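Participant: Here you go, sequence then predicted model.
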Amino acid sequence: MQLRHIGPFAVSPISLGCMNLSHAYGTTPSAEDAERLLLAALDAGVTHFDTAALYGFGANETLVGRVLSPHRQRFMLASKCGLTREAGDGTVAAGRVIDGTPKNIRATCEGSLRRLKTEVIDLYYLHRWDKKVPIEESVGALADLVRAGKIRTIGLSEVSADTLRRAHAEHPITALQTEYSLWTRNPELAVLQACRELGVSFVAFSPLGRGYLAGALPDWAAVEALPEKDIRRPIPRFSAEHFARNLPLLQRYTALAAEAGCTPAQLALAWVLQQGQDVVAIPGTRSVAHLQDDLGAAALRLSDEVLRRAGELVNTATVSGHRYAEQARREVDTEDVEA
């Protein structure tokens, strides 16, 4: 794969989001299957692996550390802080809390370093901006970690252009990560432009629309069959009302991919990569076959006409439903196409 850059790091344009090996998408794979997937990605040329302290409440970092630490010099390692496990008290179940205080950032980083079995994390994101803490204070704590040699660069996740500029004034930000795909265009409102003005790389998570653009949910029966704790269940786009409107759109999109001679996932990833050389996509998967399919998008040479048609078919105006449920909408700081 022709490499792209995130700050000083040369990375594969299609890299790997590791979350769903431990978190959010129903039943997690066995340890053996997860290890097989990570090593297959490494052997296929993936040079950027993205995890977080939140994923599996440390389980994902532990997995990545166990499997990939022997190969540490072969890839760029990204993780995140600022979303923390909140212990239950016997009456309330353990959950998560947004905590961007310097104390929590430092403690989370120490735990991440241990679990990842590394002396330094290449790119360390503030997973969510804790709006009770000035962004300058949280970024200042991350800058202290850079100076201490515990992290190399700083990233932000799901923040607005204004917040990015404030953070960058405190300490240079290397990457901004947020959801971006054919069916989620929020970054186009302001963040992509701000990244380019500041020289900040853009990392697109969920570039396959949480499986929708890969054809993983071809009908309502597939949505109804999702496990109870699957992250997609509360998302409005996957509700009965909105999915019924989005399904015909998916069918037309799938037909376009077939016409172009590629899979729906490849078309979606090719579209994301076309948005700029400063954009890197991090799809996630639990299947080696799907991994290979995803990575194949990096070598595609689709016509501008096909990519234009894909963008005109699936976009903010044609997709029904918000990308997040109400609680998650309150937690992020991104510009909102539906605000």
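Facilitator: Alright, I've got the coordinates.

Participant: drop to CA atoms for contacts and neighbour counts, all remaining ones
Facilitator: OK.

Participant: Mind listing residues that contact the strand or helix carrying E259?
Facilitator: In the assignment (DSSP states H and E), E259 maps to helix 240-260. Among residues not part of helix 240-260, those counted as contacts by CA atoms under 8 Å, 6 or more residues apart in numbering are 212-213, 215, 218-220, 236-237, 263-264, 267, 302, 306, 310, 313-314, 318-321.

Participant: take a look at this one as well, against the first:
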Amino acid sequence: MATVKRIKLGLQGLEVSAQGLGCIGMSAFYGPPKPEPEMVALIHHANNSGVTLLDTSDVYGPHTNETLLGKALKGGMRERVELATKFGVSFADGQMEIHGDPAYVRAACEASLKRLGVDCIDLYYQHRIDTRVPIEVTIGELKKLVEEGKIKYIGLSEASASTIRRAHAVHPITAVQLEWSLWSRDVEEEIVPTCRELGIGIVAYSPLGRGFFSSGPKLLENISKDDSRQYFPRLRPENLEHNKKLFERVNEIATKKGCTTSQLALAWVHHQGDDVCPIPGTTKIENFNQNIKALSVKLAPEEMAELESIAVADAVKGERYMSDFATYKTSETPTLSSWKAS
């Protein structure tokens, strides 16, 4: 196996490769499912290249991405990876439903263990926060799963700073997954500092802006009709014309630097600190090979400053998600006392 730097996520002992692999696009949301043998080969290639953190969720497919990873892990690879999956999101009639009640948490974990073909999940995230259930109740059930040896470490995804604090008071949170890239920097205001204050690792999803920093405005020319990215506000035609200026400016710097735009954007995330692990997703080995080279791109402080002067809030038009999607901005849960009283 090739060597990729190892980093520590959280204070509980989890170590992962400095770059992970997001597996969502292999099975869902980014066009039709990709051929299983090719995806298994890609996962094996990533692991042989030194990437050990594999990121999935029970909602990817739904369920089929976990099954795919389960097949890839057979034959001895399980001992060489840190396996992260998530629970809490389902879709009914196209509408997102979020669940955090204890019975659901336990049933979801048991089902994921079965699909993945493993005895224990390394990092188990609440994918989105159920605003009907106090976070203390959800984490309380996850704590039991840790004690039973079904999961090793607990994570949260798209959680507010106050939700993270409340969760961490029940059981140490090892990692928070959040969207962080040159065009999604709002987490730097409160979420990232909260994680650092509490010693929680950060896993950055969509570090390439859902492919925007790979292809720029041409991205939408090459996606299939069932690729969900066509609905994302930032990639809609009314916003893309404005947003392409950010891509062009980052591209200019990358050209001078002698790397690709996506490598520069990914390197910027890597330079946020040794407690940050970006998880770019891909379905092609050649794109994976390009992404892994971002680890070799070194940015001086003045280069970081130049990129950050370009990637300011008004450089991007459009929200991260469609209006009906839950994010950390809508993740507050009832207090335990008010919930019990009701």
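Facilitator: That came through, no problem. Just so you know, these numbers come straight off a predicted model, no measurement behind them.

Participant: Could you get me the TM-score between them?
Facilitator: Overlay of the two chains. TM-score (TM-score structural alignment, normalised by the length of the first structure): 0.92; 325 aligned residues with a CA RMSD of 1.6 Å.

Participant: Mind checking which of the contacts of helix 240-260 of the first structure land in helices?
Facilitator: Members of the contacts of helix 240-260 of the first structure lying in helices (criterion: DSSP state H): 220, 264, 267, 306, 310, 313.

Participant: Buried ones among the contacts of helix 240-260 of the first structure?
Facilitator: Neighbour-count burial (16 or more other CA atoms under 10 Å) is assigned, among those, to 212-213, 215, 218, 236-237, 263-264, 267, 302, 306, 310, 313-314, 319-321.

Participant: All the strands of the second structure, residue numbers only.
Facilitator: For the second structure, the strands defined by DSSP state E occupy 6-9, 14-17, 21-22, 53-55, 82-87, 89-92, 95-98, 121-126, 151-157, 173-179, 201-205, 276-278.

Participant: Can I get those strands in TSV including distance to S338 of the second structure and mean neighbour count?
Facilitator: Converted to TSV, those look like this (distance: least, CA to CA, whole Å; neighbours: other CA atoms under 10 Å):
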stretch	distance to S338 of the second structure	mean neighbour count
strand 6-9	33	20
strand 14-17	35	19
strand 21-22	38	23
strand 53-55	35	25
strand 82-87	25	23
strand 89-92	24	14
strand 95-98	20	14
strand 121-126	22	24
strand 151-157	23	25
strand 173-179	24	25
strand 201-205	31	25
strand 276-278	35	27
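
Participant: and E286 of the second structure, which of the ones you listed is closest to it?
Facilitator: With CA to CA as the criterion, E286 of the second structure lies closest to strand 21-22 of the strands of the second structure, at 13.8 Å.

Participant: what's that closest one aligned against in the first structure?
Facilitator: Mapping strand 21-22 of the second structure onto the first structure (TM-score structural alignment) gives residues 16-17.

Participant: Give me the mean deviation of that stretch from the second structure.
Facilitator: By mean CA distance after the TM-score superposition for the first structure, the fitted stretch 16-17 of the first structure averages 0.6 Å away from its aligned residues in the second structure.

Participant: what's the spacing between that stretch and its chain's center?
Facilitator: Computed by CA atoms, centre = their mean, to the nearest Å, the chain-centroid distance of stretch 16-17 of the first structure equals 7 Å.

Participant: Next: stretch 94-101 of the second structure.
Facilitator: Worked out by CA atoms, centre = their mean, stretch 94-101 of the second structure lies 18 Å from the chain centre.

Participant: mind listing the helices for the stretch 1-150 of the first structure?
Facilitator: Assigned by DSSP state H, counting those that start in this stretch, the helices in the stretch 1-150 of the first structure fall at 31-43, 59-68, 102-116, 135-147.

Participant: Identify, out of these, the most deeply packed stretch.
Facilitator: For the helices of the stretch 1-150 of the first structure, the largest average neighbour count (mean count of other CA atoms under 10 Å) is found in helix 59-68, namely a mean of 21.

Participant: Outside of it itself, which residues are in contact with it?
Facilitator: The contact list for helix 59-68 of the first structure, computed with CA under 8 Å, 6+ apart, reads 18-19, 21-23, 31, 35, 38-39, 51-53, 55, 112, 115-118.

Participant: Report the distance from that helix to the chain centre.
Facilitator: For helix 59-68 of the first structure, the distance to the chain centre is 17 Å (CA atoms, centre = their mean).

Participant: Could you do stretch 185-196 of the second structure as well?
Facilitator: In terms of CA atoms, centre = their mean, the centre of stretch 185-196 of the second structure is set 15 Å apart from its chain centre.

Participant: now stretch 227-235 of the second structure
Facilitator: Put simply, stretch 227-235 of the second structure sits 17 Å off its chain's centre (CA atoms, centre = their mean).

Participant: Repeat that for stretch 69-78 of the first structure.
Facilitator: 18 Å.
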